[in-house]
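1. Next come a sequence and a model predicted from it.
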Amino acid sequence: MNPAPVSSWRLALTLAGLVALGALASTGLRHWQDRQLGAGLRAQVRPGELRLISSTDCHHCDRARDWLQRQQVAFSECLIERDAECRREHERTGASGTPVVRVAGQVQLGFDPQRVLQRLERLQRLPP
């Protein structure tokens, strides 16, 4: 006996459901990873170690700032258009754009929380 044919709308609905489930799982994984990275950064970063050099019209700067704030990671920020010392600091890095992240004195172009955490973990940490 041959099984009954599956209608095309039913197949399309099933596939759409699988795609939606995959997207939901991916989003959940990304949020879980962000929480893990945020917890790691909160545990590692010391006052004054993380500085975001930004500009007022930088979408990537906005995303970095929002991520750090959502994860409650301590950081400072300056805007190159509003702060002459910040502009000079940015120029000294040789970067052509923003954000520039200064992590414990080391410059990283762009914001990648995993790279920031790796840099902090490589530091020799002495007890306070």
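-> All right, it came through fine.

2. C-alpha from now on. contacts and neighbour counts both.
-> Fine.

3. Residue 51 belongs to a strand?
-> Yes: the assignment for residue 51 (DSSP: H, G, I helix; E, B strand; the rest coil) places it in a strand.

4. give the contact list for it.
-> 75, 76, 77, 78, 101, 102, 103 (CA atoms under 8 Å, 6 or more residues apart in numbering).

5. Please convert these to CSV, extending it with secondary structure and distance to residue 13.
-> Listed next are the contacts of residue 51 as CSV, based on DSSP: H, G, I helix; E, B strand; the rest coil; distance: CA to CA, whole Å:
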residue, secondary structure, distance to residue 13
75, coil, 46
76, strand, 48
77, strand, 48
78, strand, 50
101, strand, 45
102, strand, 49
103, strand, 48
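
6. try it against this one:
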Amino acid sequence: MADPNPLVLQRRALWRRASEPILSIALPLCGRNPAIAKRRWTMLGRMIFALALAFAATAPLSALAAGEANAGAETRPALEVIMYSTATCTYCQKARQWFSSHQVAWDERDIETSATAQKQWKELGGVGTPLVVVNGKPFQGFMESAIEAEIAKYR
């Protein structure tokens, strides 16, 4: 019979040195038979390793599931756009066309025909039309880029 590979011999020597403290604990539990002790510790080590792998595999899945559950909680608030306008305002017409072309739903309130709308317009500091309010933030006049940037925060 040929001598085993030197690497195998080296591994066996390392195992003997590493297992000595373990065997000193395991031997009293296994009736002082080193072969049984070694087998039981090996089996125990494999079970612990399998449990660790199972836990490591399920931890990312549970984190993913928690992330999906919280994904709905982290949604942005609904977009609410209100435009205070008049029937003859040309900038109001431009704003209407822009909202339509960008698929933005808006609530239009005519300050000439509605006393409530006029009161709200004055409370918001209205001095002209249109007064566009995006989720509570007023924009005096139709400032396309500023309104678009604000709307983008909610989409």
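-> Received it, and whenever you're ready, just let me know what you need. Since we're looking at a predicted model, the values are computed, not measured.

7. hmm, which two among the contacts of residue 51 of the first structure are most spread apart?
-> 78 and 103 (14.2 Å; CA to CA).

8. who touches residue 116 of the first structure in this structure?
-> So residue 116 of the first structure contacts 41, 103 (CA under 8 Å, 6+ apart).

9. Next, work out how far apart the equivalent of it over in the second structure and residue 134 of the second structure are.
-> Residue correspondence to the second structure (TM-score structural alignment): residue 116 of the first structure is matched to residue 147. As judged by CA to CA, to the nearest Å, residue 147 of the second structure and residue 134 of the second structure stand 8 Å apart.

10. and residue 14 of the first structure, what pairs with it in the second structure?
-> Aligned partner of residue 14 of the first structure by TM-score structural alignment: none.

11. my guess is residue 14 of the first structure is in a helix, correct?
-> Yes: assigned with three-state DSSP, residue 14 of the first structure falls within a helix.

12. burial count for it?
-> Neighbour count of residue 14 of the first structure, defined by other CA atoms under 10 Å: 12.

13. So which bit of the first structure is the longest helix that the second structure contains matched to?
-> Ranked by residue count and defined by DSSP state H, the top helix of the second structure is helix 34-71. With TM-score structural alignment applied, helix 34-71 of the second structure matches no range in the first structure.

14. One more: stretch 106-119 of the second structure?
-> So stretch 106-119 of the second structure is aligned with residues 75-88, judged by TM-score structural alignment.

15. Only the buried residues of stretch 55-75 of the second structure, if you could.
-> Judged by neighbour count (16 or more other CA atoms under 10 Å), stretch 55-75 of the second structure contains no buried residues.

16. what are the ranges of the strands in the first structure?
-> Using DSSP state E, the strands assigned to the first structure run over residues 50-54, 76-79, 100-103, 106-109.
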